[in-house]
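[1] this one's sequence-less:
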């Protein structure tokens, strides 16, 4: 929203930094903050599940509510457990889909501030172009990987959109909420990891913690396997992947860093 809204908006995120949005429950104080806003925007697809029950109440007060995922087609939405199952909400892991969300953000903001509609549309177009350019760049890099170097395990089931965008195969240790899979599913993941000689474990700091080594043992993954740790952090935090000085506190750079680290590790893992 900040990228699209620029100086015309003041953006406040309700979900605290380093919190798991799947488990976040808004407090009374946070709900009262929403009522002071001109527009309330959600990512959607069930990510903010604990807030969904409040949406009708918010709309009844006249507050403009926008859902970014509304811009997606059904074909673009991943439903891991079948067509009638709940959607995977992590669509921002595909930069091309998030570029579409930027356009949706411009529409939502313009509805609240019609006088700035052209400003929002121009910024959304510029930002979407940057995201599409980055997406194509990373697609080119991932195409360099051999068919045998496209397998990884993530701690948190959040990389399906990234994997689909770049033709990777992925399974996870815990589901999107950080909960254990049934024992039979864990056994299937262990067999899959052994069959494909998985070289990479992608760890997200919000999920796993002290249980990580135990789960790696369950999956027959030795602790010497490569671990990439992704930290959600404040804007201005610079890290270097294949590119120097990436501000991982901002979406575009954080996703680029994630893609570069996964790509380079898969490329060199033995």
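    Now that the structure is in, tell me what you want to look at. Bear in mind the structure is a predicted one, so any value in this text is a computation, not a measurement.

[2] drop to CA atoms for contacts and neighbour counts, all remaining ones
    Noted.

[3] ok, residue 230 to residue 173 distance?
    According to C-alpha to C-alpha, to the nearest Å, residue 230 and residue 173 sit 16 Å apart.

[4] look at these two and report which has more neighbours.
    More neighbours surround residue 173 than the other of residue 230 and residue 173, with 27 against 16 (other C-alpha atoms under 10 Å).

[5] that one: what's it in contact with?
    Counting by C-alpha atoms under 8 Å, 6 or more residues apart in numbering, residue 173 makes contact with 153, 154, 155, 156, 157, 180, 181, 186, 215.

[6] okay but residue 88 is in contact with residue 80, surely?
    Yes - using C-alpha atoms under 8 Å, residue 88 is in contact with residue 80, at 6.9 Å.

[7] so which of the two has more stuff around it?
    Between residue 88 and residue 80, residue 88 has the larger neighbour count (other C-alpha under 10 Å), namely 21 against 12.

[8] how about the more buried one, secondary structure?
    Following DSSP: H, G, I helix; E, B strand; the rest coil, residue 88 is assigned to coil.

[9] for the stretch 151-270 of the chain, which segments count as helices?
    For the stretch 151-270 of the chain, the helices defined by DSSP state H, counting those that start in this stretch occupy 160-165, 183-195, 212-218, 251-268.

[10] with mean neighbour count added, can I get those helices in CSV?
    Shown next, in CSV, are the helices of the stretch 151-270 of the chain (neighbours: other C-alpha atoms under 10 Å):
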stretch, mean neighbour count
helix 160-165, 20
helix 183-195, 15
helix 212-218, 15
helix 251-268, 19
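
[11] among these, which is nearest residue 24?
    helix 251-268 (20.3 Å; C-alpha to C-alpha).

[12] hmm, back to that, among the contacts of residue 173, which are in strands?
    153, 154, 155, 156 (DSSP state E).

[13] and of these, the nearest to residue 224?
    Checking the ones in strands among the contacts of residue 173 against residue 224 with C-alpha to C-alpha, the nearest one is residue 153 at 14.1 Å.

[14] that closest one: what's it in contact with?
    170, 171, 172, 173, 193, 198, 200, 201, 202.

[15] same thing with residue 34?
    residue 40.

[16] looking at the ones in strands among the contacts of residue 173, which is nearest residue 225?
    residue 153 (10.6 Å).

[17] just to check, residue 141 is in contact with residue 262?
    No - using C-alpha under 8 Å as the test, residue 141 is too far from residue 262 to be in contact (10.7 Å).

[18] do a quick rundown of the helices in the stretch 1-150 of the chain.
    Counting by DSSP H, counting those that start in this stretch, the helices of the stretch 1-150 of the chain are 2-5, 28-34, 49-52, 55-60, 95-112, 117-142.

[19] here comes the other one, which I'd like you to weigh against the first:
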């Protein structure tokens, strides 16, 4: 069913007759930019400013691993001048669509500037697969910002200087964010720097900021977990005397609750340390609805629970 859906959708995109994407902007002169996830869309807004009309396909609480494009999404993508996606198989169900679109317009993976040695392997997905959650290392996300800057400048050279200046200003804010995360995580005693979540999305975060990270599911939520996975993580909590685990806004919390209950039956009490934003940001208009706000929320929540 997935293959049929992708094929039909890709053909629908190719058949759509929208011409605005080839005319360098909409009626008010702005570039129409469509991004898959909110984290990318936020950077587009920061770098593009008033020169872009930015929109994201996936809002708060949406899991991009499982997302299927609707017919409305097809129109948004076809009408766009530029499309940004994460890549590294994050939007796995949309891969064929991107292949069709990139024949007609800039369709760019924001992970494209990263080198092999900067990426984590995802052995569960086979040889050559990588962990797509690059936004959890702020330094890596700075590279995504540079991809967006350069793509906007190339498509709209008249405003290139402004894109470059806005990107430079935003990159300074990301430098501050990276320093904030390091400083705050260092407040957690070393033996308590263990982050347990519903799925293994925080590997880059752990590497960058000094935490041991483990999750019930793998890096991709399409991989199902079973009773053995629950038992293994339960035993890990008990053996390491871990007092707090975390739920995620885009993953049902029942998965982690089963682990907590299992530990309780063994006489070990574990609490939910809070809700983290993993594959989606918070509601639009909220502090957590921005990339910087999302990262700060996660850092503060983790530190509060583990310190």
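    That came through fine. Everything numeric in this text was worked out from a predicted model, so none of it was measured.

[20] now the helices of the stretch 151-270 of the first structure in a markdown table, with distance to residue 75 of the first structure?
    Formatted as a markdown table, the helices of the stretch 151-270 of the first structure follow (distance: least, C-alpha to C-alpha, whole Å):
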| stretch | distance to residue 75 of the first structure |
| --- | --- |
| helix 160-165 | 12 |
| helix 183-195 | 26 |
| helix 212-218 | 33 |
| helix 251-268 | 23 |
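
[21] out of those, which gets nearest to residue 92 of the first structure?
    Residue 92 of the first structure sits nearest to helix 160-165 of all the helices of the stretch 151-270 of the first structure, at 7.8 Å, using C-alpha to C-alpha.

[22] so which elements touch the closest one?
    strand 169-174 (3 or more C-alpha pairs under 8 Å, 6 or more residues apart in numbering; DSSP states H and E).

[23] in the second structure, what residues pair with the strand it packs on?
    Counting by TM-score structural alignment, strand 169-174 of the first structure falls onto residues 212-217 of the second structure.

[24] what residues of stretch 69-88 of the first structure count as buried?
    By neighbour count with 16 or more other C-alpha atoms under 10 Å, stretch 69-88 of the first structure contains the buried residues 69, 71, 72, 77, 78, 79, 87, 88.

[25] pick the most deeply packed of the helices of the stretch 1-150 of the first structure.
    Greatest average neighbour count among the helices of the stretch 1-150 of the first structure goes to helix 95-112 (a mean of 22), per mean count of other C-alpha atoms under 10 Å.

[26] alignment lookup: residue 106 of the second structure to the first structure.
    The pairwise alignment with the first structure assigns residue 106 of the second structure to residue 64, based on TM-score structural alignment.

[27] that match and residue 38 touch, don't they?
    Yes - contact criterion C-alpha under 8 Å: residue 64 of the first structure and residue 38 qualify, at 6.8 Å.

[28] name the residues contacting each of these two.
    Common neighbours of residue 64 of the first structure and residue 38 (C-alpha under 8 Å, 6+ apart) are residue 112.

[29] tell me the one of the ones in strands among the contacts of residue 173 of the first structure nearest residue 24 of the first structure?
    residue 156 (16.2 Å).

[30] for the residue with the largest distance to the centre of the first structure, give its distance to residue 91 of the first structure.
    Note on the first structure: the largest C-alpha distance from the chain mean falls to residue 115, namely 31.5 Å (C-alpha atoms, centre = their mean). Look at residue 115 of the first structure and residue 91 of the first structure: by C-alpha to C-alpha, they are 30 Å apart.

[31] swap in residue 129 of the first structure?
    Taking C-alpha to C-alpha, one finds residue 129 of the first structure at 18 Å from residue 91 of the first structure.

[32] ok, now residue 108 of the first structure?
    For residue 108 of the first structure, the distance to residue 91 of the first structure - C-alpha to C-alpha - is 18 Å.

[33] again with residue 7 of the first structure
    Residue 7 of the first structure is 26 Å from residue 91 of the first structure, by C-alpha to C-alpha.

[34] repeat that for residue 8 of the first structure.
    Taking C-alpha to C-alpha, one finds residue 8 of the first structure at 26 Å from residue 91 of the first structure.

[35] neighbour count for the two, which is higher?
    Neighbours were counted for residue 8 of the first structure and for residue 91 using other C-alpha under 10 Å; residue 91 has more, 25 against 13.

[36] now the more buried one: closest residue in space, sequence neighbours ignored.
    Of all residues not flanking residue 91 of the first structure in the chain, residue 161 sits nearest, at 5.8 Å (C-alpha to C-alpha, 6 or more residues apart in numbering).

[37] I'd assumed residue 89 was in contact with the one you found.
    No - contact criterion C-alpha under 8 Å: residue 161 of the first structure and residue 89 do not qualify, at 9.3 Å.

[38] ok, back up a step: ok, which of the helices of the stretch 1-150 of the first structure comes nearest residue 236 of the first structure?
    helix 2-5 (14.7 Å).

[39] mean distance between that closest one and the second structure after superposition?
    Following superposition, helix 2-5 of the first structure is found to deviate from the second structure by 0.7 Å on average (mean C-alpha distance after the TM-score superposition for the first structure).

[40] tell me the contacts of residue 199 of the second structure?
    Residue 199 of the second structure touches 214, 215, 216, 217, 218, 219, 220, 221, 251, counting by C-alpha under 8 Å, 6+ apart.

[41] so what corresponds to it in the first structure?
    So, by TM-score structural alignment, residue 199 of the second structure is matched to residue 156.

[42] distance check, that match against residue 107 of the first structure.
    32 Å.

[43] what's the answer for residue 139 of the first structure, then?
    As judged by C-alpha to C-alpha, residue 139 of the first structure and residue 107 of the first structure stand 28 Å apart.

[44] what of residue 25 of the first structure?
    According to C-alpha to C-alpha, residue 25 of the first structure stands 27 Å off from residue 107 of the first structure.

[45] ok, residue 88 of the first structure next?
    Taking C-alpha to C-alpha, one finds residue 88 of the first structure at 24 Å from residue 107 of the first structure.

[46] now residue 210 of the first structure
    Distance, residue 210 of the first structure to residue 107 of the first structure, using C-alpha to C-alpha: 43 Å.
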